[in-house]
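>>> show me how the following folds:
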Amino acid sequence: MKLHYKPGACSMASHIILNELGVSFDLDKTDTDGRTTEAGDDFRKISPNGYVPALITDNGDIITENPAVLQYLADLSPEAGLAPANGTLERTRLQEALNFVSSELHKSFSPFFSGVEMDDAAREKAVAGIGRRAAHIESILADGRSFLLGETFSVADAYAFVVLNWAGFISVSLDAHPKTQAYVARIAARPASIKAMIAEGLMEQAA
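Got it, this is the predicted structure:
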């Protein structure tokens, strides 16, 4: 398999899950602005939408969109427990969580990555939008659970972690959501997350 990724982008969720699975895969860093891959390919021929992740399977099929890629990876090794079985209510809850992260939480960070400078009012509005979505995560965690679906780490947690982790890079505080802060720290400490962050240049390998 090959994962087309951009350092620190939402594609890191798939990178984390590939590490969790312990499968063999290649990474191809992609310039989504220039539409070129590190290997020199035209990324538009791989993913017409122009953004990551794009996963090329061992059969040569191309899968895009995080919820689809993540579920595909989880289903490769059901015994890893990264997604509930298809056809169950629990799987529906996973899809519910993935869709929230994709359509609500992820989107709330978009103003900070649009390339357009925000004035104070626009930034305040964008920060408030992130806060509302973080509050939803906080409410899910309010019953003491460790992860979004309970006590089992899932692909939805990898995605939520990557997006929530952006808050630190744009100087947006999550102090009002202590359970969410602890949740981010908990996933950041997983070996698969550390390995992905080192590989993508987001942190240095410990001496």
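
>>> drop to CA atoms for contacts and neighbour counts, all remaining ones
OK.

>>> ok, which stretches of the chain are helices?
12-21, 43-46, 66-76, 89-100, 106-108, 120-141, 155-169, 178-188, 191-199 (DSSP state H).

>>> how far off centre is the longest one?
This means helix 120-141. With Cα atoms, centre = their mean, to the nearest Å as the basis, helix 120-141 stands 18 Å off its chain's centre.

>>> in it, which residues are buried?
126, 127, 129, 130, 131, 133, 134, 135, 137, 138, 140, 141 (16 or more other Cα atoms under 10 Å).

>>> widest-spaced pair of these?
Pairwise distances among these were taken by Cα to Cα; the largest, 23.1 Å, belongs to 126 and 141.

>>> sorry, back to before: ranking the helices of the chain by burial, who's on top?
Neighbour counts averaged per stretch over the helices of the chain are highest for helix 12-21, at a mean of 23; criterion: mean count of other Cα atoms under 10 Å.

>>> list the helices and strands it packs on?
strand 2-5, helix 66-76, helix 155-169, helix 191-199 (3 or more Cα pairs under 8 Å, 6 or more residues apart in numbering; DSSP states H and E).

>>> could you also give me the structure for this next sequence, so I can compare it with the first?
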Amino acid sequence: MKLYYSPGACSLASHIVAREAGIAIELVKVDFSSKRTQVGIDFLTINPKGNVPVLELDDGSFLTEGPAIIQFLADSKPERDLVPRNGAMSRYRLQEWLGFINSDLHTNYAPLFNPATPELIRSAKQEVLFKYYAFIERSLTSQQWLLGEQFSAADAYLFTVTNWARHVGLDLSRLPAITAFQQRVAGRPQVREALLAEGLLRD
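Below you'll find the predicted structure:
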């Protein structure tokens, strides 16, 4: 399988889940500005939506959208316990977290990466993010991971999105549970491997 990614983008979550699951994938880097892959292919011919991640399956078909890819990869190796089994209430809790991270955290970060975003809108988005992070802080104060005591695919997604805070001037240091969570995830060997592979860490 191939994972089309951009370093540090939301595709990092899929990359982490693949490594945590022990799935060998070929990484294909995508340049956001040119919309071309590292070998010069027009990325829009692969995903007309223009977004990473994209997972190219062994049969040549493509799967898009991070939450779907994350669950597909984790379900491919159920023995790694990265997602609860289908039909269990805990699986719906996982999907609840994935939906929240995707629709509320992820989307509110987007304007902060645009230098043309007016300061008034930037401040409003930061306030919204702090409100959401306060909710997450309460959850992580009483448990290590989003689903309790077991690291899951949802934690990989939260870690990835929350890493963006330092790039957009969002100071999360007043949230000790989230700070500790980020450190726990970053300390996982497979996460470190993913960060190194994407050039986000130096060995």
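
>>> hmm, back to that, turn the helices of structure 1 into JSON lines, columns for distance to residue 1 of structure 1.
Output for those, formatted as JSON lines (distance: least, Cα to Cα, whole Å):
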{"stretch": "helix 12-21", "distance to residue 1 of structure 1": "10"}
{"stretch": "helix 43-46", "distance to residue 1 of structure 1": "14"}
{"stretch": "helix 66-76", "distance to residue 1 of structure 1": "10"}
{"stretch": "helix 89-100", "distance to residue 1 of structure 1": "22"}
{"stretch": "helix 106-108", "distance to residue 1 of structure 1": "25"}
{"stretch": "helix 120-141", "distance to residue 1 of structure 1": "32"}
{"stretch": "helix 155-169", "distance to residue 1 of structure 1": "18"}
{"stretch": "helix 178-188", "distance to residue 1 of structure 1": "24"}
{"stretch": "helix 191-199", "distance to residue 1 of structure 1": "16"}
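
>>> out of those, which comes closest to residue 35 of structure 1?
Per Cα to Cα, nearest to residue 35 of structure 1 of the helices of structure 1: helix 43-46, 5.0 Å.

>>> hmm, who's touching that closest one?
Defining contact as Cα atoms under 8 Å, 6 or more residues apart in numbering, one finds that helix 43-46 of structure 1 is touched by 30, 32, 35, 36, 37, 50, 54, 62.

>>> ok, average deviation of that helix from structure 2?
Comparison of helix 43-46 of structure 1 with structure 2 after fitting gives an average deviation of 1.0 Å (mean Cα distance after the TM-score superposition for structure 1).

>>> what span of structure 2 is that helix aligned with?
Using TM-score structural alignment, helix 43-46 of structure 1 corresponds to residues 43-46 of structure 2.

>>> quick one: which of the buried residues of helix 120-141 of structure 1 is nearest to residue 14 of structure 1?
residue 137 (20.3 Å).

>>> distance check, the closest residue to the closest one other than its chain neighbours against residue 133 of structure 1.
Leaving aside its chain neighbours, residue 137 of structure 1 sits nearest to residue 180 (6.6 Å; criterion: Cα to Cα, 6 or more residues apart in numbering). The gap separating residue 180 of structure 1 from residue 133 of structure 1 is 11 Å, by Cα to Cα, to the nearest Å.
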